[in-house]
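1. my questions concern the predicted model and sequence given below.
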Amino acid sequence: MKRVHVAAAVIRGADGRILLARRADQQHQGGLWEFPGGKVEAGETVAAALRRELHEELGIRVTSARPLIKVQHDYPDKQILLDVWLVSAFSGEPHGAEGQPLAWVAPRQLPEYEFPAANAPIVQAARLPAQYLISPDGLEPKAVLQGIQAAVASGIGLIQLRAPNGYDPQYRDLAVDAVGLCAGKAQLMLKGPLEWLGDFPAAGWQLSAKQLRQYAAKGRPFPAERWLAASCHNAEELALAAQMGVDFVTLSPLQPTLTHPDAAPLGWDAASELIGACNLPVFLLGGLGPQDSERAWQIGAQGVAGIRAFWPTV
């Protein structure tokens, strides 16, 4: 069965809301909501297909777009490749040119809508930012909290409180304060034993590769309303992350780093290959900074994660 190549768009308005369209009842997966787009024709680039489809379906002309995520999905009757781009600017007023209902939806409300199964990773990618800040080790607790406060004030939306020296009581105390600083402004990801999950209901959880191997077969440790991520370094760990149903992963190290000098770097080509086989939003990590975002997007990554290059100077 030939895989159908579809160009789809996460269209973000000036107010941050995302445009959805409802599939006609007689269509494949009819009645469900979707991200607008359509089939890539023979000899057509994805960017050209996206522009054409969005003009035909919505009456808009795309003026700024970039790759977001690729998703391969096998339905019983159809195999598809969803080539999803983030559209951040367009001209014209979107309307259902083919009679389809439209809805502008806040990213946090996307899980409330019913999508085709293939769209699950796109929903997560649409809700995630393009940068993931990880706190450095070696700082006094006060300095860590000042840095988080400055990062939140600057608009950073996803922050991991790193625990490089084990999960001691000091980390738990720091986590309580960090949760307060991020409340309603940024998503905080914590690390630690899963026994702690109930103590921090507002936080997401970043699993270590060791935890991934230990718990993947048991599935998600908490409901879909909470963010779950995993630290991955190879194809095996990415497969375990998918098996566990995590929402996103970090893939590292892309380049040599000071924090892990002995780890063999993946390099851009190997990372591209791994991302291509992974139906999850992927943040590349290791020796990267904001200047690497564009290259990361072009190989299918959600964006870049970083410690030193992203940590605010307070």
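-> Nice, I can see it.

2. drop to CA atoms for contacts and neighbour counts, all remaining ones
-> Noted.

3. which SSE is Leu20 in?
-> strand 18-22 (DSSP states H and E).

4. what's that strand packed up against?
-> When contacts are defined as 3 or more C-alpha pairs under 8 Å, 6 or more residues apart in numbering; DSSP states H and E, strand 18-22 sits against strand 4-11, strand 33-34, strand 102-105.

5. let's go with 6 Å and repeat that
-> On a contact count with 3 or more C-alpha pairs under 6 Å, 6 or more residues apart in numbering; DSSP states H and E, strand 18-22 meets strand 33-34, strand 102-105.

6. and the ones you listed: which comes nearest Ala48?
-> strand 33-34 (19.8 Å; C-alpha to C-alpha).

7. show me where the stretch 1-150 of the chain has its strands.
-> For the stretch 1-150 of the chain, the strands defined by DSSP state E, counting those that start in this stretch cover 4-11, 18-22, 33-34, 37-39, 61-75, 78-91, 102-105, 131-134.

8. comparison target below:
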Amino acid sequence: MKRIHVAAAVIRGVDGQILLAKRPEDKHQGGLWEFPGGKVEASEAVQTALARELDEELGIRPTAARPLIQVRHDYPDKQVLLDVWEVSAFTGEPHGVEGQPLAWVSPRQLGDYEFPAANRPIVAAARLPEHYLITPEGLSGPELLRGIQTALKSGIRLLQLRAPAMFDAQYRDIAVDALGLCAGKAQLMLKGPLEWLGDFPAAGWHLTAQQLRDLSAGGRPFPLQRWLAASCHTAQELALATQMGVDFITLSPVQATQTHPEAQPLGWAQVAELLQGFNQPAYLLGGVTPADVERAWAVGAQGVAGIRAFWPE
């Protein structure tokens, strides 16, 4: 069965809201909401197809677009490759040219809409930012909280509280304070045993590669409404992350790092290869800085993650 290549767009308005369209009842996956787009014709460039489809469906022309995520999905009756681009500027006024209902929704509301199964990773990618901050080791509680406050002011919207050398009780106390700081501003990801999940309902959870290997056979440990991430370094770990149903991963190390000098860097070419068959948003970590974000997009990543290069000194 030939995989159907589809170009789709996450279209953002100036207020950050995202445009959705409803599929006609008589079409495949009819009645569900979708990110607008359509089939890429043979020998047509993806961006050309996207511009054509958005003009035909919505009466708009994209003027700023970048790759967001690629998703391969097998339905019982067809196989699709969704080539998703983020459109941040366009000309024209979007309207349902074919009479289809449209809705502008905030990223947070996307979970309230029903999409085809293949769209779940796109919903995650549309909600996630391009930078993922990981807290540095060796800081006191007050230093961590001060740095988090500064990072939030600078616009960080996703951060991981990582303090491997800290005692459990101290980590848990700081997690409570960090959650208070992040409320309404950013998503906080915690690390630790899954027994703690019930104590921090507002937090997402970031699993170590070891936790991923130990727990993936049991599937996702909590419902979809809560963010689940994992640290990955190999193709096998990417497969386990898929099996577990995580929302996003970090893939590392891209380049040599001070934190883990013994780890063999993957290099950009291998990163691109690993992400080729992976359907979830991925942050590249290890020897990358915020300046590498466009290169990360080009190899299929959501963005970049980091400790030193991202932490406000």
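-> Here it is on my side, so go on. Because the structure is predicted, anything quoted here is derived from the model rather than measured.

9. if we can go back for a sec, want to throw the helices and strands packed on strand 18-22 of structure 1 into TSV with distance to Ala117 of structure 1 and mean neighbour count?
-> Below are these laid out as TSV (distance: least, C-alpha to C-alpha, whole Å; neighbours: other C-alpha atoms under 10 Å):
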stretch	distance to Ala117 of structure 1	mean neighbour count
strand 33-34	10	23
strand 102-105	19	16
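
10. which one of those strands lies closest to Ala126 of structure 1?
-> Between those, strand 102-105 lies closest to Ala126 of structure 1; by C-alpha to C-alpha that is 11.0 Å.

11. just how off-centre is that closest one within its chain?
-> 20 Å (C-alpha atoms, centre = their mean, to the nearest Å).

12. relative to structure 2, what is the average displacement of that strand?
-> Comparing strand 102-105 of structure 1 with its match in structure 2 after superposition yields a mean distance of 0.4 Å (mean C-alpha distance after the TM-score superposition for structure 1).

13. does anything pack onto that strand? Which helices or strands?
-> Strand 102-105 of structure 1 sits against strand 18-22, with contacts defined as 3+ C-alpha pairs under 6 Å, 6+ apart.

14. how about residues contacting the strand it packs on?
-> 11-12, 32-35, 100-105 (C-alpha atoms under 6 Å, 6 or more residues apart in numbering).

15. could I get the helices and strands packed on strand 18-22 of structure 1 as CSV with distance to Leu139 of structure 1?
-> Output for these, formatted as CSV (distance: least, C-alpha to C-alpha, whole Å):
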stretch, distance to Leu139 of structure 1
strand 33-34, 45
strand 102-105, 39
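
16. Gly155 of structure 1 is nearest to which of those strands?
-> Short answer: strand 102-105, nearest of those by C-alpha to C-alpha, at 20.5 Å.

17. for the stretch 101-250 of structure 1, which segments count as helices?
-> 120-127, 141-153, 169-182, 209-215, 235-244 (DSSP state H, counting those that start in this stretch).

18. got a markdown table for those, with distance to Ser135 of structure 1 and mean neighbour count too?
-> Conversion of the helices of the stretch 101-250 of structure 1 to a markdown table gives the following (distance: least, C-alpha to C-alpha, whole Å; neighbours: other C-alpha under 10 Å):
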| stretch | distance to Ser135 of structure 1 | mean neighbour count |
| --- | --- | --- |
| helix 120-127 | 21 | 20 |
| helix 141-153 | 7 | 18 |
| helix 169-182 | 11 | 16 |
| helix 209-215 | 18 | 16 |
| helix 235-244 | 23 | 20 |
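
19. out of those, flag the one nearest Trp227 of structure 1.
-> helix 120-127 (9.4 Å).

20. how far apart are that closest one and its match in structure 2?
-> Mean for helix 120-127 of structure 1 is 0.4 Å (mean C-alpha distance after the TM-score superposition for structure 1).

21. taking strand 78-91 as reference, get the angle to that helix.
-> Relative orientation of helix 120-127 of structure 1 versus strand 78-91 (axes from the mean of the first three to the mean of the last three C-alpha atoms, to 10 degrees): 20 degrees.
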